[in-house]
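> Any chance you can model this:
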Amino acid sequence: MSRKDKEKIFQLRNRSLISLTNPKSSIAEQFRTVRTSIQFSSVDTDLQSVVVTSPNPAEGKSTIAANLAVVFAQQGKRVLLIDSDLRKPTVHYTFHTENHVGLSNVLTRQVTLQEAVKTSRQENLWVLTSGPIPPNPSELLGSKGMNALLDEVKNEYDFVILDSPPILSVTDAQVLANLTDGVVLVISSGNTKIDSAKKAKELLESAKAKILGVVHNNKKEQDTPYYYGEK
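Reported below is the predicted structural model:
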């Protein structure tokens, strides 16, 4: 393993779960604000599964997804965080767990959901890592098996968050958005271009996704790296 790879792994393993490690911080409070906004964004329907995506890589979607999972669990809900990024998964680094078995194994019927799900340091929060990277991610995510899995987890958990690949890179996020109850789009201040954000919104709308809102990551004028706004 090269030095660059080792440094990347070190950075991923030290990804901040501030909602867990420092729940009284102002940033953790921002995540609770996002949680409330998500809950109130769909008062007329039962919102149980949400996809978190971004236009491009390195805009903070996985950190947002993980911290949202923590604050929903802290509310007393049974929460499952699914790493549905079957191309460049990171959830196992964030939660310091192994990734030998996960979503890809469940979808190919090698193991059951119960055998693949892992506990976390946060009470009421369980994690389903990606598992081995398959050769056909989009096909697996759009399969009948994925539909069946989502039906199963909705019966076992109160809230399900899916960390998906960036929407402008591959079609995976569109596929998942069509299968779930809503989408949270993460954009990064000073990084995400306006055209990219607009294109991401158009792709989600073409997939008939319900865009719940936007998390504006690294928004300087907020005194915190997170900000939530409606689409």
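
> Only C-alpha atoms from now on, for both contacts and neighbour counts.
Will do.

> Can you pull up the most central residue in the protein?
Most central in the chain under CA atoms, centre = their mean is residue 163, positioned 2.4 Å from the mean C-alpha point.

> hang on, that one packs against residue 61?
Yes: counting by CA atoms under 8 Å, residue 61 is a contact partner of residue 163 at 7.3 Å.

> which residues are common contacts for the two?
Residues touching both residue 163 and residue 61 by CA atoms under 8 Å, 6 or more residues apart in numbering: 52-53.

> ranges for the strands of this structure?
49-53, 79-83, 118-119, 125-128, 159-163, 182-188, 211-217, 228-229 (DSSP state E).

> Present those as CSV; the columns should include distance to residue 153.
Conversion of the strands of the chain to CSV gives the following (distance: least, CA to CA, whole Å):
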stretch, distance to residue 153
strand 49-53, 9
strand 79-83, 8
strand 118-119, 14
strand 125-128, 11
strand 159-163, 8
strand 182-188, 16
strand 211-217, 21
strand 228-229, 27
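
> which one of those lies closest to residue 7?
When the strands of the chain are compared for distance to residue 7 using CA to CA, the nearest one is strand 79-83, at 21.8 Å.

> how many other residues sit next to the residue nearest to residue 77 when sequence neighbours are not counted?
Using CA to CA, 6 or more residues apart in numbering and skipping the chain neighbours, the partner closest in space to residue 77 is residue 158 (5.7 Å). Neighbour count for residue 158, taken as other CA atoms under 10 Å: 18.

> please give me the structure for this one as well, since I'd like to look at both together:
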Amino acid sequence: MPVSALTAKSSRNRAALGYTTRCEAAAGASSGSCRKQSRQEIANLTSPVAEERSHVDGASAKRTRVRRRRTERAGGLALARLARAAKRQAVFVSALWLLASLAGLWFHTAGGAILTIPAAAMHVGAALGVALIGGAIRELGRNTITSVSSFGKKRGNIVLGAAPLLTQRALRQLPPDQRSPLGCVTYEPSSPFAGAFRDLQSAITGDGVVAFIGAFTGDGATTCALCAAASATQQGRSVVIVDCDLRRRSLTRGFGLTPELGVLEACEQPEYWRDYVEEEHETGLYFLPAAKPVSPWRTLIGQAGFPALLNQLSEAYDLVVLDCPPALGSAEGPVMARFAQRAIVVAVWDETPIGAVRHAMRTLRKPDSTSIFVNRVPPGYRFGRIRPD
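Model prediction:
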């Protein structure tokens, strides 16, 4: 047979063999898909008991994940609280460590003994242990508000709510010229910070005159009063806020004003109070500023027209907010807060002592109409508990 014929015959044989191989592969794939489809149909024909068991297993796995996340979050909150405690007690522990070390070294060398490196290390280590124990005792004896729910229920106090700490991350969400608590309430109404004051203003809906007062300077009474007033304005209520702190004038300075006339002059002429009220254009909030007093002896306590001014404002506005001086700084703040229908004592989370809050409430002499609002609650807490996932 010629070579060309043999070559053609072998080519035909190879082609036939390739066709057979492809057919077998296709048949195998088809049978594999049929088996897979059969297994899927069998899986779909499960009993109701197996289906219920799968739902139970899924719910159990979800609860396990939630419990694990809460445990991790609790650990993070404990570490954050430990870091805050270490920051508060750092100066005290360092000073006590230094004094105890010097005392130990002096006691060792006072008897004529030679001070060696092991002896010095022993005294310094013992002094560090004494300092750490002293710092721990001092931290545990602070007796501050660390659980809003227990503070309200176990101690019989009326707690209206708590505002979270306004962090730098939250402020970066605002325009550069509005990075303030008022800007957060105005431009981020869905934030937890704005929601806290929205709940607060709804809790004081039935009160015409509300006084905000802190136990000490820096507790945030001015900020809480301003944010609550702005939140009430957003809800459609006509609100005026009065700066009653003539010495610090924190509210007036916060608006960037230096008026020559203010609340003190309005008390002298209560019928002309409209001439002293100004408006904040961004929020539409009305406020009565405090001008710099000519004499430090002139206060609102000695003004006979202050009650008449409050009556005039109550008739014109739905809500009158008083920003009062600290309760424990002078008698001026508690006296002015007594003119309000409700007094709100502002306390800082884990900073304001509970004894100071109680003393401030006693100075107001309004046990039935005095409430507490907790300020600057750290992230991760809500009313003293871990936030739910």
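
> Superpose the two chains and report the TM-score.
Scored against TM-score structural alignment, normalised by the length of the first structure, the superposed chains reach a TM-score of 0.79; 205 aligned residues with a CA RMSD of 2.5 Å.

> which residues does whichever residue in the second structure pairs up with the residue nearest to the centre of the first structure contact?
If you follow residue 163 of the first structure across to the second structure using TM-score structural alignment, you land on residue 323. Shown in contact with residue 323 of the second structure (CA under 8 Å, 6+ apart): 211-213, 221-222, 225, 241-245, 251.

> 6 Å - rerun?
Contact analysis of residue 323 of the second structure by CA atoms under 6 Å, 6 or more residues apart in numbering lists 212, 222, 243-244.

> One more: residue 186 of the first structure?
Contacts for residue 186 of the first structure (CA under 6 Å, 6+ apart) come out as 54, 61, 214-215.

> So what's the residue count around the aligned residue in the second structure for residue 30 of the first structure?
Under the alignment (TM-score structural alignment), residue 30 of the first structure pairs with residue 196 of the second structure. By other CA under 10 Å, 20 other residues sit near residue 196 of the second structure.

> same check, this time on residue 51 of the second structure
Neighbour number of residue 51 of the second structure under other CA under 10 Å is 12.

> roughly how far apart are it and residue 58 of the second structure?
If you measure residue 51 of the second structure against residue 58 of the second structure using CA to CA, to the nearest Å, the figure is 11 Å.

> One more: residue 101 of the second structure?
The value you get for residue 101 of the second structure to residue 58 of the second structure, if CA to CA is used, is 59 Å.

> more crowded one of those two?
Using other CA under 10 Å, the more surrounded residue of residue 101 of the second structure and residue 58 is residue 101, with 23 against 12.

> so where is the helix or strand hosting the more buried one in the first structure?
Counting by DSSP states H and E, the element that carries residue 101 of the second structure is helix 48-110. With TM-score structural alignment applied, helix 48-110 of the second structure matches no range in the first structure.

> Also stretch 250-268 of the second structure?
Aligned using TM-score structural alignment, stretch 250-268 of the second structure spans residues 90-108 in the first structure.

> Just the endpoints, please. Distance across that stretch?
21 Å.

> Map residue 312 of the second structure onto the first structure.
For residue 312 of the second structure, the aligned position in the first structure is residue 152, judged by TM-score structural alignment.

> okay, now its match: neighbour count?
By other CA under 10 Å, 12 other residues sit near residue 152 of the first structure.

> what does residue 179 of the first structure give?
Other residues close to residue 179 of the first structure by other CA under 10 Å number 20.

> whereabouts in the second structure does stretch 57-66 of the first structure align?
Here stretch 57-66 of the first structure aligns to the second structure at residues 217-226, judged by TM-score structural alignment.

> Okay, buried residues for that stretch please.
Neighbour-count burial for stretch 217-226 of the second structure flags 219-226 (criterion: 16 or more other CA atoms under 10 Å).

> Ok, stretch 108-127 of the first structure next?
Residues of stretch 108-127 of the first structure classed as buried: 113, 116-118, 122, 124-127 (neighbour count, 16+ other CA under 10 Å).
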